[in-house]
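Colleague: have a look; sequence and predicted model below, questions after that.
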Amino acid sequence: MLKNIIFDFGNVIMNYNPDEILNHYELSRQEHNLLRKAIFESKEWSEIDAGKIDEKQATKIFVSRVPDNLKNKVNQIMATWPENVDFYEPVFNYIEHLRKDDYKIYGLSNTGMEFANFVKDSEMGNYFDGYVFSAQERLMKPDSRIYEKLLNRYSLKAEESLFIDDLKANTEAAKKLGMQTFTFKIDKLDELQDYIASH
C-alpha cells in the first residue's frame, strides 16, 4: 500500500529553466547568453548541487569571469534567482489533496542549499514532511545512497514509497531499491493522479 510520495524539485514542483529565470533580469541578448554560460552552464553550478562548493564561493568565481559591467548582475542573480522560478501551482494543489488523504510528502532533490532553504523557509515548506538535499549530503541522484538516506532518516519502507522525478536515470535508480516510481513532466499530472489513485 502506498503511503509516502517523494518529489524531486526541478521540473516536478517547478519549472527549472535558466533562460526563463534570466528573463526576470534586465539583460541584452548578448548579456543573457553570456550569464547563462558563466553561471548555469558552468561546472561550478553542478558542484554547488554536489556540495563541493557553496553559493558564496561559486558567486566569487562567476564574478571573476564576467566583464566589470556584469559583476553586480551576477551578485544580484545569485542572491535572488530562487524567487524568480515558476512553481507549478497545480502540483502544489495536488500535494495539498494528497496530504488531506494522509499521504506523507517528502522532497529529494539535487540542489544547492540556497534554493533548498528558500523552499523550506517559504510557505511551500508546509507541504513537506521531510527532505533530503544533495548539497547537504554530498551525494547526488542517481547514487543509491541518497535514496537510502531518505528511507532511513524517515523510517520509510521502499515498497510503500513512490518517487517522482523528471529524469529516467533517477527513477530507475529508485526502482532498483524497491521503490515505486513515476517519470514526470507537468503534462503528465493527470497520469500521476491516476497512478496514485490506483495504488
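Modeller: Structure received.
Colleague: please count neighbours and contacts with C-alpha atoms only from this point.
Modeller: OK.
Colleague: return the distance of the residue in the chain sticking out farthest from the centre relative to residue 7.
Modeller: For the chain, the C-alpha farthest from the mean C-alpha position belongs to residue 68; by CA atoms, centre = their mean, that distance is 31.3 Å. For residue 68, the distance to residue 7 (CA to CA, to the nearest Å) stands at 40 Å.
Colleague: how about the helices of this protein, start to end?
Modeller: Counting by DSSP state H, the chain forms helices over residues 18-22, 29-35, 43-49, 55-65, 71-80, 89-100, 113-121, 134-137, 144-153, 168-176, 189-197, given from the N-terminal end onward.
Colleague: and those as JSON lines, adding mean neighbour count?
Modeller: Supplementary listing: the helices of the chain in JSON lines, determined by neighbours: other CA atoms under 10 Å:
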{"stretch": "helix 18-22", "mean neighbour count": "17"}
{"stretch": "helix 29-35", "mean neighbour count": "15"}
{"stretch": "helix 43-49", "mean neighbour count": "20"}
{"stretch": "helix 55-65", "mean neighbour count": "16"}
{"stretch": "helix 71-80", "mean neighbour count": "16"}
{"stretch": "helix 89-100", "mean neighbour count": "14"}
{"stretch": "helix 113-121", "mean neighbour count": "16"}
{"stretch": "helix 134-137", "mean neighbour count": "19"}
{"stretch": "helix 144-153", "mean neighbour count": "17"}
{"stretch": "helix 168-176", "mean neighbour count": "18"}
{"stretch": "helix 189-197", "mean neighbour count": "13"}
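Colleague: take a look at this one as well, against the first:
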Amino acid sequence: MAGIENIVFDMGQVLLRFDGMLFSHAFTSSEEDAHALNNALFSNPSWALLDAGVISEDTMLAIARRRLPERLWPSLEDAAANWDLHQPAIDQTNDLARRLHQAGYSLYLLSNAGVRFDRAKGRIPVLPLFSGWVVSAYEHLMKPDPAIYALLCQRYGLDPSSCLFVDDNQDNVEGARKAGMSAYRFTTATDLEVHLGDFGITL
C-alpha cells in the first residue's frame, strides 16, 4: 500500500469558518433576528440542496423568505448575497497546510459547497498551493457518497490509499474510508498536527 502523499482538506470549518450565527449577526441587529435568519437560511435543510447543485441561490432565497416576517426580507436578501464576505479563514489550518506542502505533500480540496465557492476560494490563504479541488455543486455529488472521493482521485490521478482526508464531519470521514482513503475527523489544527504521525506523515 502506498504511503500518504496527498492531503485532502474539507473547506467549511477546516480551512474557512462556516457559522450561520456569525453570518446572521452581520445582517441583523438583535439576537432574536439573527436566530430567525440563521434558521431560515443557513440552517435550513434546503441549504444542502444548494450545495448539491440541485437548486439555485434564487430558489434558496425564496425558500428562506417563506420562513421569515417581511420586515426581515431585506436582511435576508443582503445575507444571501454577501454572507461569504464574512467568512474568515482558519489561520492555524492554513498554516499547517502550508507546512505540509513545504514538506513535499500535495494538497487537494474536497468540499460540499455551492457555486459561491468561486468567491470563497479567494479567501483561503493556502489555496494557491493546492493541486486541485472538487466542489459538490459543480459535480452534483456530495460527501459522504464514495463517488465524489473517487471522482477527485480519477480527475487528478491519485491512488486513494495515498490520500489522507481531513473533515470535521464523521459521516464524511467514513465516506472517505469507504472510498479507500485514510481519514481523520478534524477538531483543531493543533490536534490534527499531533496525529499526523499516526498516518506516517512527518513535518
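Modeller: Arrived safely, thanks for sending. This structure is a prediction, so every number in the text was calculated from the model and none was measured.
Colleague: drop the TM-score for these two in here.
Modeller: Remark: TM-score between the superposed chains equals 0.90 [TM-score structural alignment, normalised by the length of structure 1]; 198 aligned residues with a CA RMSD of 1.9 Å.
Colleague: circling back to that earlier point, need the helices of structure 1 in CSV (columns: distance to residue 183 of structure 1).
Modeller: Written out in CSV, the entries for those read as follows (distance: least, CA to CA, whole Å):
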stretch, distance to residue 183 of structure 1
helix 18-22, 21
helix 29-35, 30
helix 43-49, 21
helix 55-65, 29
helix 71-80, 29
helix 89-100, 14
helix 113-121, 22
helix 134-137, 19
helix 144-153, 16
helix 168-176, 6
helix 189-197, 9
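Colleague: can you tell me the centre-most residue of structure 1?
Modeller: Central residue of structure 1 (CA atoms, centre = their mean): residue 9, at 2.9 Å.
Colleague: trace that residue over to structure 2, please.
Modeller: Under the alignment defined by TM-score structural alignment, residue 9 of structure 1 is paired with residue 11 of structure 2.
Colleague: what about the nearest residue to that match once chain neighbours are set aside, how many residues nearby?
Modeller: Counting by CA to CA, 6 or more residues apart in numbering, residue 111 is the residue found nearest to residue 11 of structure 2 once chain neighbours are left out, at 5.6 Å. Other residues within reach of residue 111 of structure 2, judged by other CA atoms under 10 Å, total 23.
Colleague: same question, residue 140 of structure 1
Modeller: By other CA under 10 Å, the burial measure for residue 140 of structure 1, its neighbour count, is 22.
Colleague: what's near enough to touch it?
Modeller: By CA atoms under 8 Å, 6 or more residues apart in numbering, residue 140 of structure 1 lies in contact with 49-50, 110, 134, 146.
Colleague: in a markdown table, list those residues along with distance to residue 161 of structure 1.
Modeller: Formatted as a markdown table, the contacts of residue 140 of structure 1 follow (distance: CA to CA, whole Å):
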| residue | distance to residue 161 of structure 1 |
| --- | --- |
| 49 | 24 |
| 50 | 24 |
| 110 | 19 |
| 134 | 19 |
| 146 | 15 |
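Colleague: if we ignore the residues flanking it in sequence, what's nearest the aligned residue in structure 1 for residue 172 of structure 2?
Modeller: In structure 1, the residue paired with residue 172 of structure 2 according to TM-score structural alignment is residue 170. With CA to CA, 6+ apart as the measure, residue 142 is the residue that lies nearest to residue 170 of structure 1, at 4.8 Å, once sequence neighbours are left out.
Colleague: is it true that the one you found touches residue 167?
Modeller: No - contact between residue 142 of structure 1 and residue 167 fails when scored by CA atoms under 8 Å: they sit 9.4 Å apart.
Colleague: any residues in contact with both of those two?
Modeller: For the pair residue 142 of structure 1 and residue 167, no residue contacts each of them under the criterion CA under 8 Å, 6+ apart.
Colleague: what do we get in structure 2 for residue 68 of structure 1?
Modeller: In structure 2, residue 68 of structure 1 lands on residue 70 (TM-score structural alignment).
Colleague: hmm, I typed the wrong one, I wanted residue 28 of structure 1.
Modeller: In structure 2, residue 28 of structure 1 lands on residue 30 (TM-score structural alignment).
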